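Chemist: I'll drop the sequence and a predicted model, then ask my questions.
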Amino acid sequence: MVNKDPRWAFPESFQFILEEQESDGDWDRSRNSDDGILNTLTALLVVTHPDLPARISKAIIYLEKKLQQWDVGASVHVDFEILVPKLLSMLEQEQLIFQFPQKQILMRLNADKLRHFDPSTVYGSQKHTLLRSLEGFIGKVDFDQIQHQKTNGSFMYSPSSTAAYLMSSSAWDDESEMYIRNAIMHGRGHGNGGVPSVFPSNTFEVTQVVSTLLQAGYTEESLDHRNVKDIALYLVGNFRAQEGLLGFAPSVLAAIDDTARAVITLDRLGRPTSPEKMLCFLDAERSHLRTYHVQDQIIPVLIQVLNRTLLTQHVTGGWSVNNIPEVNAYSILTLLALQGLPQARPLTFKIQSAIQAGRQVLAQAERQRGKPQYLWIEKVTYGSSILGETYCLAARNAPCLHNAWSDKVEKTVTTTATDAISLSEFFHRIPDYSDIPEWKILASVIEGSLYLQKLKVSRYEIFPRQQSSEDKYLNYIPCVWIIVNNCTGVLLDSTLVWDMMVILMLDFLVDEYMESVVAQLGERDIVSLQQIIRALCRNPDIDLSRESALPHTDSQLTTPSSGLEYGLSPSQPRNGYSEPLAAVSDVISTYVRAMVRYPRIQNASLADRCSLKAELEIFLLSHIDQIQDNHHFRGQDSCSLDVVKRSQNPRTNHYGWSHTTAANHTSCAVSLAFYTCRLSWNSSSGGDVFYTSHSKYMVGDLCSHLAVMTRLYNDYASIARDHAESNLNSINFPEFHSGQEGDATEANPPATGEIRARNTLLGHAQYERNCVETSFQTLVETLGKTTASAVKLQDALTLFVGVMNLFADMYVAKDLTNRAYPRLSDRMFNLFHLPCVELWELYNGVIAFNNT
């Protein structure tokens, strides 16, 4: 309570709170969930003191519902991670306790925010942003020691922060009381008791309005020369008074964006102003401003903003369900600003048509302008009719400019328009994407291509380059993730998508490394490697350099090969093992540790991280199983009439093989295990992503069908390559050649048998795809949409399943895997068992290989 006299200091504000409560108990005029939570928590704290039970009860019911659905990670309100925990704490003192699913996440964010908080920060002479949210530091700051931080009676021109000071200081401050009364009287409420989150903000409003209109083509004369001159004098005076750095209002803490806007405004008004002070300030603060460490992400972010603006435009031409003019204006201005990017040139026609459609909608909604919309965000959302009108005028008048870029900017174009169009045409031919507008796929390909160079750099961080590597799959990985993310509309964050691009690349590299290097190890080394993999996956911290850490094998097993013909060092003992095995164990251990120690999965639950290690073990061991299956298969004789060589006495039937070795070999399960861990980033504090036994089982079933489906489509696409390399393929199993389906006779020639086998395999793959669709839909229905986290999880699953489906379709359209060229003796052996059509393909491949 205030320390002046026993009466309400601002009774009109209390009356305003009573009048603003909605029928369902909330204080949320903006219909924004975050606003509703913050405003209702605050108002509930107010009405508990007079004890108004009906109002309190309604507010509690509202909060219990909203907090259950609150997605803390999606909140962008200023200092919410400080303000909400403080309000919850203050309500607990009134015996009002709220529990909700993401409360631990909120408290973790609060702890992170306050980890380096030191009250002396605000006791000194330096201004600090903490001053804008002092209400969050009640009980943590001695308010008697911060009086010198006032600006015209306020703290950072924040009515709530100033009120916290009045409530908590030992002596009443008349100057601060007068500031709040001015905010009540001259703020947006004009005396009704309400106050804005910031008052005043005249520098911000002036620079936003004038710079926006001038950039949109308005002239000084068209804006009333005398008024514009007064504005220029006002800004020049502030620049002088504040030594070249401005905030959102006079004498407040300087900000880069407000200073930049003022520089632009004065420059457009013919009063060039040096940005030197701003640049010096930026350099001094660079270590504290994390956003300035990501300059290499500027182009990808801009293209993503461009694409998402295009993707979210409605068929009516607008971007708002309620056709809000201000929202449409921001979208139009965004397209106008980004249309000239060199990467966006292939999209010029689409961008211009989107701008034209948006302007038509904006013109039709003339009567809706002037009404402020809650679109701007501070501590709560707010609206400004002045800003809304300004941006609508700018969107209607701004010209379509095409910038001339410097060579430095032009060099950021890493994929030509021709290549982007060609790649988008490939994706558009895939059946599931043939009905999607071509520009959506092209825009996604352009966006995806911006990750390619970064992906190529990371390609050699673990796995060495193999002689036969073409790495053609690298061109597709970024595009696949972006296409599915954009075309399904889930639009998950780019950091998650990037991480999965890296993991998918590693999946391909593991496959290549196993086929081209590990497959050349001798039998004894293979057995040793299996034991090393088990040890590593169960304990990634194991020291493989110690002889006791490496398991020993039976000395009677076959001696390992020298490794010379594969580019490996000669066999020399190292902890009792050959150099080839030691080299392989180094690479595999680096891979396993990189997976389990990936920074953005460290928040995952113990169970989810253990699942990742288990799937890693299965994944790597399945490759060795495949190597052994291939070795066994190569040693068999083939009937001269068989176009497709049949596997004799396989370890299991095709169904069993496709659901174990073959499915595990695809990396689907290990990728999903990593993806599950990755979803924990900023979304949980130790809990399993799929937290019920039933949901875990259903996810496992979905993954099983995905893995089998992917492998069957892969086998279908790689029949020729597997034949050339003598790898065991699905169609080599006896089931594909029993009875009339495959027996070669004069009436049933070999080619017919091969076609039937391929069609049978394709039928199996389609069956598994149907199972995927059923499993996915059932899982989605089970998860429901009762909470924000459930919706996000559904979106995440939609993205993952969509990527796996697209890759399955791509396998049919194009075999992406690097060919593993076998040892020379294997090549000569296989020549005698290939049909003529395959012999010619292999001959051309060997000639090309020898010429490299």
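Modeler: Good, I have the coordinates. None of these values were measured; they are calculated from a predicted model.

Chemist: contacts and neighbour counts: CA atoms only from here.
Modeler: Will do.

Chemist: Quick check: buried residues in stretch 776-796?
Modeler: 776, 779-780, 783, 787-796 (16 or more other Cα atoms under 10 Å).

Chemist: want to throw those into TSV with distance to Q352 and secondary structure?
Modeler: Formatted as TSV, these follow (distance: Cα to Cα, whole Å; DSSP: H, G, I helix; E, B strand; the rest coil):
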residue	distance to Q352	secondary structure
F776	38	helix
L779	41	helix
V780	38	helix
L783	41	helix
T787	39	coil
A788	35	helix
S789	37	helix
A790	37	helix
V791	34	helix
K792	33	helix
L793	35	helix
Q794	34	helix
D795	30	helix
A796	32	helix
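
Chemist: Helix, strand, or coil at L87?
Modeler: With DSSP: H, G, I helix; E, B strand; the rest coil as the basis, L87 sits in helix.

Chemist: hang on, isn't it packed against L41?
Modeler: Yes - using Cα atoms under 8 Å, L87 is in contact with L41, at 6.4 Å.

Chemist: Have a look at the two and say which one is more surrounded.
Modeler: Comparing L87 with L41 by other Cα atoms under 10 Å, the one with more neighbours is L41, at 22 against 18.

Chemist: For that one, which residues are in contact?
Modeler: Counting by Cα atoms under 8 Å, 6 or more residues apart in numbering, L41 touches L63, V84, L87, L88.

Chemist: List the contacts of the third one.
Modeler: With contact taken as Cα under 8 Å, 6+ apart, L87 is in contact with L41, T42, L45, G136.

Chemist: Which residue is the nearest non-sequential neighbour of the last one?
Modeler: Spelled out, that is G136. Nearest residue to G136 in three dimensions, chain neighbours excluded: L83, at 4.8 Å (Cα to Cα, 6 or more residues apart in numbering).

Chemist: and what of the third one?
Modeler: For L45, ignoring the flanking residues on the chain, the nearest one in space by Cα to Cα, 6+ apart is L91 at 6.2 Å.

Chemist: what sits against V803?
Modeler: V803 neighbours (Cα under 8 Å, 6+ apart): V480, W481, V484.

Chemist: what does stretch 307-321 rub up against?
Modeler: Here stretch 307-321 has contacts from 327-328, 331, 334-335, 351, 354, 357-358, 360-362, 440, 443-444, 447, 486, using Cα under 8 Å, 6+ apart.

Chemist: To clarify, my last question referred to stretch 139-152.
Modeler: 119, 122-123, 125, 127, 155-157, 165, 168-170, 175-176, 179, 251-252.

Chemist: I'd like the distance from it to the chain centre, please.
Modeler: Chain-centre distance of stretch 139-152: 40 Å, with Cα atoms, centre = their mean, to the nearest Å.

Chemist: can I assume the residue nearest to L45 is in contact with V84?
Modeler: No - using Cα under 8 Å, L91 is not in contact with V84; the gap is 10.5 Å.

Chemist: before we move on, back to that, mind giving me the ChimeraX select for the contacts of stretch 307-321, buried ones only?
Modeler: Burial among the contacts of stretch 307-321 is assessed by 16+ other Cα under 10 Å; the matching ChimeraX selection reads:
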select :327,328,331,334,335,351,354,357,358,361,362,440,443,444,447,486
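
Chemist: ok, second structure coming up, stack it against the first:
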Amino acid sequence: MYERYLLLLHILTHKSGKIENGTPKYLKTGDDLVSAAKSLLDRAFKSHHSYYGLCSTSCQVYDTAWVAMIRKTTENVKHWLFPECFHYLLKTQAADGSWGALPTTQTAGILDTASAVLALLSHVRKPLQILDVSPDEIGPRIEHGVASLKRQLAVWKDVEETNHIGVELIVPALLSTLEKELGESSFEFPCKGILEKMYEEKLGNFDLKKVYGKPSSLLHSLEAFLGQIDFDRLSHHLYRGSMMASPSSTAAYLIGATKWDDEAEDYLRHIVRNGAGHGDGGISGTFPTTHFECSWILATLLQGGFTMKQIDSNGLRGLATILADALRDENGVIGFAPRTADVDDTAKALLALSLINQPVSPDIMIKVFEGKDHFTTFGSERDPSLTSNLHVLLCLLKQPNVSQYHPQILKTTLFTCRWWWGSDHCVKDKWNLSHLYPTMLLVEAFTEVLHLIDAGELSSLFDKSLKCKIGLSIFQAVLRIILTQDNDGSWRAYREQTCYAILALVQARHVCFFTHMVDRLQSCIDRGVSWLKSCRFHSQDLTWTSKTAYEVGFVAEAYKLAALQSASLEVPAATIGHSVTSAVPSSDLEKYMRLVRKTALFSPLDEWGLRASVIESSFFVPLLQAQRVEIYPRDNIKIDEDKYLSIIPFTWVGCNNRSRTFASNRWLYDMMYLSLLGYQTDEYMEAVAGPVFSDVSLLRLAIDKVIDNTRVNLAGTNGTVHNGNGHQHESPNIRQVEDTLTRFANSVLNHKDVLNSSSSDQDTLRREFRAFMHAHTTQIEDNSRFSKQASGDVFSSPEQSYFQWVNSTGGSHVACAYSFAFSNCLMSANLPQGKEAFPSATQKYLISSVMRHATNMCRMYNDFGSIARDNVERNVNSMHFPEFALCKGISQTIDDRKKRLSQIAMYEQGCLDRALEALERQSRDDAGDSAGSKDVRKIKIVKLFCEVTDLYDQLYVIKDLSSSMK
């Protein structure tokens, strides 16, 4: 598919022997870059048409197909209005029958293929004046196109995640029309039910009769309503010949209306002649994009290291005037084109004008688009946009009176942090297919936020937790860009996306968090720049989304110039962020890093990579410390200081970065907190709960009562009287222990995501949690009998064999199994949206096998590292079991026992590896052709969990991590 994509790009970029405008390869000096930037500004301004505006967006098959279907009657003779569009479709069909297939989105290929097949069907039924193409040629093309469409629908996985405008309305309408034209039964495909539900929900938000009144977003996708509305009643919505700047919607208007509209025809003719197709029949998917291009070009160049003095020109002033006039004429809010107001283009225009010292008040933008907890892109929308809110934030941070907009700055910062916190793998947005675009904006915005915090202007606006999350977000954004750079210096060989990455990394050079890795940072920038300069010709990067996907030529050129210019500037002193002290690792963490470097997992890692994970994990430590005594009191309890708190975040962060899993911070933090509770529970049960309940059977009953009574408490309390830190001052008693255990059980079993997970996953968690708590009571009994033995290091009264014990009480005593079940609940809630994480009986069995073997390993290696402490404290350890005492009648030393335990643990490792392989294979087989990113993600997260367990196992071998009982 990728090779076909490159061939398609070659076709699209080399029309009639011409190469589209782009930054010349020969640019070498700063003067060359300045000249090229001024040239871009001047060419963009001169391309602006006084009536139709400006547009350098690439051609899109989807809109071309709709324009190709327009018929007109002149002197009682019907003819195809734009035969060149039909010929364009013939030229761009791929060998497999498809149109527009992209590696970044399945939806675009489906839309392009379906619309192109419909256009060919229209032409083969009524060739009219097009006589040079035989029906015998078109027929096989249609057959191949339909076959390709069916194949694409069969494996369509991104329907729910799609960014494309109106897809839930357009695809059902297209398929329905194709069924009628082909005389076939309905198209059947795995996600059809999901699409139909999306269609019903979308249509439920609209009253189609209202389309005749005030303008609405439906006008952008009128092709979805052919045969459903009266197109003759829509003529008043035309603006300079277009329906909301959409060629396909305008084409649908001409097809559906009974009265011909010359203005709409003239608009389309202008696009055919002057759009990116340059007369060859290709149609831009959006036209015009005047305000989008003016604001993006100006802001990108000026944020990218060019100064006003360097690039001041007629072009710059002309584009600025267009924006200023538009804001004035449209009452303070504009869109990508006239009469399409949105917060995105408004904020970017305001930013651009601020950067050229012509600030315009954002007050109207705030009045129109500010919502309760974020800014909406339009008046109403299905879901919010991260990039829209980042554009608002960047705009507000550049206002001359920043303090006036503190509430909005706080709101957009909080929204961005929440979005980043909850994003699994790559951050996504609805207007750009690349995760690098919102990532770049986040780095730009949060660098400025940190700068203003350092200067004291925003310091009082954010609490410690939010400052931590701001620092964490920017650090992760930059580190993940570095970690995902390809060997050739690019990011997936995409030109514009490589520019996004370079611009983000250049910003990071200002931030003190990256001082330790400045050489690596600069190396990534240099290699990215080298790749950009080596591009043989202008290759398209279809990263912007509308109904399908497109590139904006002038904007792409601006990004390339900005990337080259910013990278060429002198490296500044990295001082930004110095007030965020959480970026400095604790001394405890530094000590543990010496141990981590000795582990098999991390010994191969470069020093900068390990150091980066250390710094990233340090942002989590204050967040974890804030919840340290939320469940368990620690004052006046005879246990050592909980130094493990400093290393817990690293175990998850380090493995997350090492494996490139990039699980969400939401999942990472929940697992960190659960790890903390695992240690604390072990300590509490041994130091407090056990002694309070002289009869351990009563403790077991109390645990069952607590677990059975767990439920969501809408009042937010658990029926206890709390002081400032949530604990009572009285000496520990049975009621206090029950209250404490209730808090713990509620924090696990009534966690928000657990309650949103499948009932099956919740049941598994409840079983494993009960086993975990019961195992502590059994361990207390075992320890009591062991401590009463007269002497010896062999447990003389076990009630089970070692195999039985480690597969039940011994394994359940460590927190691994219930933590694994908890993780599966989080996955169930967030990946399949509340459905079972592992739906088939086979998957359930295999994930249980994975859980069991990981748990057994955890117990074994824990015991391997803690034998000295357990001997002193008289805690039953694996190596205390009689099986380890003798071999062939010979008494075994500690080293002998460790060797045997290590052999058993290695066997468990092999079982775990085979179970993981079987689970991955089964998950793939069960999903079949419809296997999607969520199926891949769940296996990645399971593997990450196992890797973290493996790291703990390796650390236990080197050093016992638990706090000692005093």
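Modeler: Looks like it arrived, so ask away. This one's a predicted model, so the numbers in the text were calculated from it and none came from an experiment.

Chemist: quick one: secondary structure of the counterpart of I299 of structure 1 in structure 2?
Modeler: Using TM-score structural alignment, the partner of I299 of structure 1 in structure 2 is G471. With three-state DSSP as the basis, G471 of structure 2 sits in helix.

Chemist: In TSV, list the contacts of L87 of structure 1 along with secondary structure.
Modeler: What follows is the contacts of L87 of structure 1, written out as TSV (three-state DSSP):
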residue	secondary structure
L41	helix
T42	helix
L45	helix
G136	helix
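
Chemist: Farthest-apart pair in the residues you listed, please.
Modeler: L45 and G136 (13.9 Å; Cα to Cα).

Chemist: Neighbour count: the two, which is higher?
Modeler: G136 (23 against 18).

Chemist: how close does the more buried one sit to E221 of structure 1?
Modeler: 47 Å (Cα to Cα, to the nearest Å).

Chemist: So which residues of the stretch 751-900 of structure 2 form strands?
Modeler: Ranges of strands in the stretch 751-900 of structure 2, per DSSP state E, counting those that start in this stretch, are 886-887, 890-891.

Chemist: right, so those: which one is the most enclosed?
Modeler: For the strands of the stretch 751-900 of structure 2, the largest average neighbour count (mean count of other Cα atoms under 10 Å) is found in strand 886-887, namely a mean of 12.

Chemist: how far apart are that strand and its match in structure 1?
Modeler: Per the superposition on structure 1, strand 886-887 of structure 2 and its aligned residues are separated by 3.2 Å on average (mean Cα distance after the TM-score superposition for structure 1).

Chemist: ok, residues contacting that strand?
Modeler: Q892.

Chemist: picking up where we left off before, of all the strands of the stretch 751-900 of structure 2, which lies closest to I283 of structure 2?
Modeler: From the strands of the stretch 751-900 of structure 2, taking Cα to Cα, the stretch that ends up closest is strand 886-887, at 81.2 Å.

Chemist: And that closest one, how far out from the chain middle?
Modeler: Worked out by Cα atoms, centre = their mean, strand 886-887 of structure 2 lies 54 Å from the chain centre.

Chemist: okay, stretch 32-40 of structure 2 sits on what stretch of structure 1?
Modeler: Under TM-score structural alignment, there's no match for stretch 32-40 of structure 2.

Chemist: Turn the strands of the stretch 751-900 of structure 2 into TSV, columns for distance to S249 of structure 2.
Modeler: Below are these laid out as TSV (distance: least, Cα to Cα, whole Å):
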stretch	distance to S249 of structure 2
strand 886-887	82
strand 890-891	86
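
Chemist: So which of the ones you listed is nearest P732 of structure 2?
Modeler: strand 886-887 (42.7 Å).

Chemist: Show me what A614 of structure 1 lines up with in structure 2.
Modeler: Counting by TM-score structural alignment, A614 of structure 1 lines up with R767 in structure 2.

Chemist: Helices along the stretch 351-500 of structure 2, start to end?
Modeler: In the stretch 351-500 of structure 2, the helices defined using DSSP state H, counting those that start in this stretch lie at 363-369, 386-397, 406-422, 436-454, 464-483, 495-508.

Chemist: Return the list of helices and strands in contact with the fourth one.
Modeler: Here helix 436-454 of structure 2 touches helix 386-397, helix 464-483, helix 495-508, going by 3 or more Cα pairs under 8 Å, 6 or more residues apart in numbering; DSSP states H and E.

Chemist: Can you lay out the ones you listed as a markdown table showing distance to I11 of structure 2?
Modeler: Listed next are these as a markdown table, based on distance: least, Cα to Cα, whole Å:
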| stretch | distance to I11 of structure 2 |
| --- | --- |
| helix 386-397 | 31 |
| helix 464-483 | 31 |
| helix 495-508 | 17 |
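
Chemist: wait, which of the ones you listed is closest to L826 of structure 2?
Modeler: helix 464-483 (20.9 Å).

Chemist: where do the strands sit along the stretch 51-200 of structure 2?
Modeler: Using DSSP E, counting those that start in this stretch, strands in the stretch 51-200 of structure 2 cover 71-74, 77-80.

Chemist: buried ones in the last one?
Modeler: Just to be clear, that refers to strand 77-80 of structure 2. Buried-residue list, strand 77-80 of structure 2, by 16+ other Cα under 10 Å: H79, W80.

Chemist: Enumerate every residue touching Q339 of structure 1.
Modeler: L306, R345, T348, I351, H402.

Chemist: Take these and keep only those in helices.
Modeler: Taking DSSP state H, the ones among the contacts of Q339 of structure 1 that sit in helices are L306, T348, I351.

Chemist: Distance to S422 of structure 1 for those - can I get that in TSV?
Modeler: As requested, those are exported to TSV (distance: Cα to Cα, whole Å):
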residue	distance to S422 of structure 1
L306	21
T348	17
I351	20
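
Chemist: measure Y644 of structure 2 to F602 of structure 2 for me?
Modeler: Applying Cα to Cα to Y644 of structure 2 and F602 of structure 2 gives a distance of 18 Å.

Chemist: Which helix or strand contains the residue in structure 1 that L912 of structure 2 lines up against?
Modeler: Aligning on TM-score structural alignment places L912 of structure 2 opposite V772 in structure 1. For V772 of structure 1, the host element (DSSP states H and E) is helix 750-783.

Chemist: now that we're looking at the residue nearest in space to the middle of structure 1, how far away is N328 of structure 1 from it?
Modeler: Residue closest to the average C-alpha location in structure 1 (Cα atoms, centre = their mean): D493, at 2.4 Å. As judged by Cα to Cα, D493 of structure 1 and N328 of structure 1 stand 23 Å apart.
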